[in-house]
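Novice: Just a sequence and a predicted model for now, questions to come.
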Amino acid sequence: MSVLSGKKVLLGITAGIAAYKTANLVRLFIKAGADVKVVMTPASKDFITPLTLSTLSKNPVYSSFTHDEDDAVWNNHVELGLWADFLLIAPATANTMAKMANGVCDNLLMATYLSAKCPVYFAPAMDLDMYKHPTTRRSFDLLNSFGNIMIPATSGELASGLVGEGRMAEPENIVDFIERDILEGLPLKGKKMLITAGPTYEAIDPVRFIGNHSSGKMGFEIAKSAANLGAEVILISGPTHETVNHQFIKLIKIFSAAEMYTEVHNYFKDVDIAILSAAVADYRPKYVADKKIKKKADTFSIELERTQDILASLGKIKKNQFLVGFALETHNELEHAKGKLESKNLDVIVLNSLNDEGAGFGVSTNKVTFITNTNEVLSQDLKSKAEVAGDLMNLIIKQLNA
């Protein structure tokens, strides 16, 4: 999964020969998981058709203030500008950049640009002499001074037959530039994070085990939220149907509490943040049969022994790590959670109760309370587990920056 996954991309296309490359640019954004809308200048339709871009983006293409088929329907440039996470103008011709630099608003794209509150990238494309002209250089300087981000043109063969600077960056390089720029600005960039998820299964014999109903969804959502904020994530998960595909997440699958203990301790010393959301078994069979146990008596007893408390073991050895634990309680919830926070040397504990409807195992929502080691008690409403993960990341970032 790319850092562009889930991003809302507004692509502005102007009338340069490099417009033909925008079909591949749209395709790459879609492949990265972004949602793409396209705004074209009227003249750019001479170089690539709106039908092509609409088909690839799976969204209507906008090029005028009203719908082509109905002049009474307005294309709202303000809504387009506010919708986007970022605006990319590619190709950015000398003409369009001059308009951007001087506030000339004579088409839908320029009106949208002037309404946008998001970051604006622009990828210049023009012939060599135009690229070097003082007025074009002035446009570059002004646009950069406004906070716009220039994706530099490259050298190569130009439409005129000349060879030199002015060739629009290739679509793959544009996407890579934006990904790296977004990543550099993410609040968890450079942080290493360890997250545990899912249940553990404790073997009785080769076919039976003791387990719980944890789906692992909460831990996987935390991992995705952390990675989307720039963290390098080690996700250690027990058996689960959850999947993840993200360039910043390394998934390690385990089965038992003992295996999770070993993997967690392998990585803990090298991480900045550890979040233990897995539902680890407290007990395991003391003796594991090497063959399937046959049904003989009406009753059957299994002697259990305690598993190692992974969270407590980390609290004893932590140095500068920020340590977060989870507490699932059914009674005296706040009292028990505060006790675990202190006894296990945590920075934050996340309390959720099976008494809250919509919370707990096997559902897509959760209702939690964050408790910090500075005695803050922050009760949250019922939310999706993805939203809870985002709230937890925001709290950690706030605590780290305090």
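Specialist: It's in.

Novice: switch to C-alpha atoms for all contacts and neighbour counts from now on
Specialist: Fine.

Novice: which other helices and strands contact whichever strand or helix holds residue 312?
Specialist: Secondary structure assigned from DSSP states H and E places residue 312 in helix 310-317. Identification of packing neighbours for helix 310-317 by 3 or more Cα pairs under 8 Å, 6 or more residues apart in numbering; DSSP states H and E yields helix 257-268.

Novice: outside of the helix it packs on, which residues touch it?
Specialist: Residues outside helix 257-268 that contact it (Cα atoms under 8 Å, 6 or more residues apart in numbering): 194, 200-202, 236-238, 254, 274, 280-281, 307-308, 310, 314.

Novice: same thing with stretch 270-277?
Specialist: 191-198, 218-219, 268, 311, 320-326.

Novice: quick one, helices of the stretch 151-300 of the chain?
Specialist: Counting by DSSP state H, counting those that start in this stretch, the stretch 151-300 of the chain has helices at residues 171-184, 217-228, 257-268.

Novice: In addition, the following structure is provided for comparison:
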Amino acid sequence: MRPRVVLGVSGGIAAYKACELLRRFTESGHDVTVVPTAAALEFVGAPTWAALSGKPVSTDVWASVHEVPHVRIGQQADLVVVAPATADVMAKAAHGLADDLLTNTLLTARCPVVFAPAMHTEMWEHPATQANVATLRERGAVVIEPAEGRLTGKDTGKGRLPEPAEIFETSVQVLARGVGSADLAGRHVLVSAGGTREYLDPVRFLGNRSSGLQGYALARAAAARGARVTLVAANVTLPDPAGVRVVRVETTNELREAVLAAAPEADAVVMAAAPADFRPTTTSEAKIKKASDGSAPAVHLEQNPDILAEISHERHRDDQVVVGFAAETGDDTGSVLELGRAKLARKGCDLLVVNDVSGGAVFGAEDNAAVILSASGDAVEVERASKTTVAHAIWDQVVRRFVM
């Protein structure tokens, strides 16, 4: 049976974006029932929703009364997604008010519920809205943090609806995990992703092959599990995950500064980025030219700070969970796992995700395999799967340490 999704659409200018979200659900095989509010139909008409979903659309409880839609739709749903979710709809949901088909559906649903808020910054930041959001999260709903950017008119700020593709990714993860998936609700997590660059001159740099895909998968997975997420991204061009605050950096020192700024209030820090181990001792202000005699310039290097070891050994909170990554190939000094265990002890983190990157494996790939080592000596093997699956396996281990 196809998963049954209710797409609730409330009355905001971002309602037009829900059309793309609806198409993503239907094209991926979901059975979607659109339940707009009356205000939403002022922005996008019922014929559009009916045409895209292949089903009739109603906003009130009086249509097809014999089928009891105000109860049946919520009871039969596998997932409810409200996008955009206005301050009004979230307030009604938080206080159990039910004056139309959507709010009745929210009251009767026993499946996971995702809210994707969209409103002006002042409305999002108002204490009443923040209290309502907190209430919904306490009850197990996933409320995605709105994005920052251009709002209605000339306004800019936090309150923009995240991109439909990212709302879809979050929603399918919530659907896959089912009721109780928001086990990171109330937690703030910090994730780093990508690879740093150390400049030789204005156009050349030392870098590595990290794509940032695993770090972004970790950020998306944490948001889908209800966490407030800060993502420090080093030279990554991927779209911002829905509900995630992204801090962009280039060099290892910039990565260190951003991580140290956010780490003190984080419940968990997951260092999935690949910082450069070395940087040039000097950087030329002008592009380095080829020598006429064919000789190459000498490049002198110095070590970069060890960010993972620093945050592991100098924690601001005793209950903080720190996760590191190790990309290993194995050599004469030890196997991939032996080198990983040595790194775990040396860095002082709680968990170390070890990847065998022999032959360039993992970098830029959509899938991954890993072994999650713990400071207590446990080892959890994650067989090759999507990086999203690997991300959830890592968060499962983090959540275990929160409740220990």
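Specialist: That came through fine. Quick caveat, the model's predicted, so the values are computed rather than measured.

Novice: coming back round to it: in the second structure, what range does the helix holding residue 312 of the first structure match?
Specialist: Here helix 310-317 of the first structure aligns to the second structure at residues 307-314, judged by TM-score structural alignment.

Novice: same check, this time on stretch 188-203 of the first structure
Specialist: Against the second structure, stretch 188-203 of the first structure falls on residues 184-199 (TM-score structural alignment).

Novice: first to last residue in the matching stretch, what's the distance?
Specialist: End-to-end span of stretch 184-199 of the second structure (Cα to Cα, to the nearest Å): 38 Å.

Novice: what does stretch 231-245 of the second structure give?
Specialist: Stretch 231-245 of the second structure: ends 6 Å apart by Cα to Cα.

Novice: contacting residues for residue 323 of the first structure?
Specialist: Counting by Cα under 8 Å, 6+ apart, residue 323 of the first structure has contacts 273-275, 315, 346-348.

Novice: so how far is residue 383 of the first structure from the most centrally placed residue in the first structure?
Specialist: Nearest to the mean C-alpha position of the first structure, by Cα atoms, centre = their mean, lies residue 228 at 2.6 Å. Separation of residue 228 of the first structure from residue 383 of the first structure (Cα to Cα): 19 Å.

Novice: In the second structure, which of the contacts of residue 323 of the first structure still touch?
Specialist: Retained contacts for those in the second structure, judged by both residues aligned by TM-score structural alignment, their matches' Cα atoms under 8 Å, are 273-275, 315, 346-348.

Novice: I'd like those residues laid out as JSON lines, including neighbour count.
Specialist: Shown next, in JSON lines, are those (neighbours: other Cα atoms under 10 Å):
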{"residue": "273", "neighbour count": "20"}
{"residue": "274", "neighbour count": "24"}
{"residue": "275", "neighbour count": "24"}
{"residue": "315", "neighbour count": "21"}
{"residue": "346", "neighbour count": "24"}
{"residue": "347", "neighbour count": "19"}
{"residue": "348", "neighbour count": "26"}
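
Novice: Tell me the one of those nearest residue 111 of the first structure?
Specialist: Each of those was scored against residue 111 of the first structure by Cα to Cα, and residue 273 proved nearest at 44.0 Å.

Novice: circling back to that earlier point, winner for burial among the helices of the stretch 151-300 of the first structure?
Specialist: Burial of the helices of the stretch 151-300 of the first structure is given as mean neighbour count (mean count of other Cα atoms under 10 Å); helix 217-228 ranks first at a mean of 26.

Novice: ok and the helix holding residue 312 of the first structure relative to helix 257-268, angle-wise?
Specialist: Here the directions of helix 310-317 of the first structure and helix 257-268 differ by 30 degrees (axes from the mean of the first three to the mean of the last three Cα atoms, to 10 degrees).

Novice: Now for residue 210 of the second structure, how many residues are close by?
Specialist: Residue 210 of the second structure has 22 neighbours, counted by other Cα atoms under 10 Å.

Novice: aligned partner of it in the first structure?
Specialist: Per TM-score structural alignment, residue 210 of the second structure is aligned with residue 214.

Novice: I'd like to know how far residue 189 of the second structure sits from residue 138 of the second structure.
Specialist: 17 Å.
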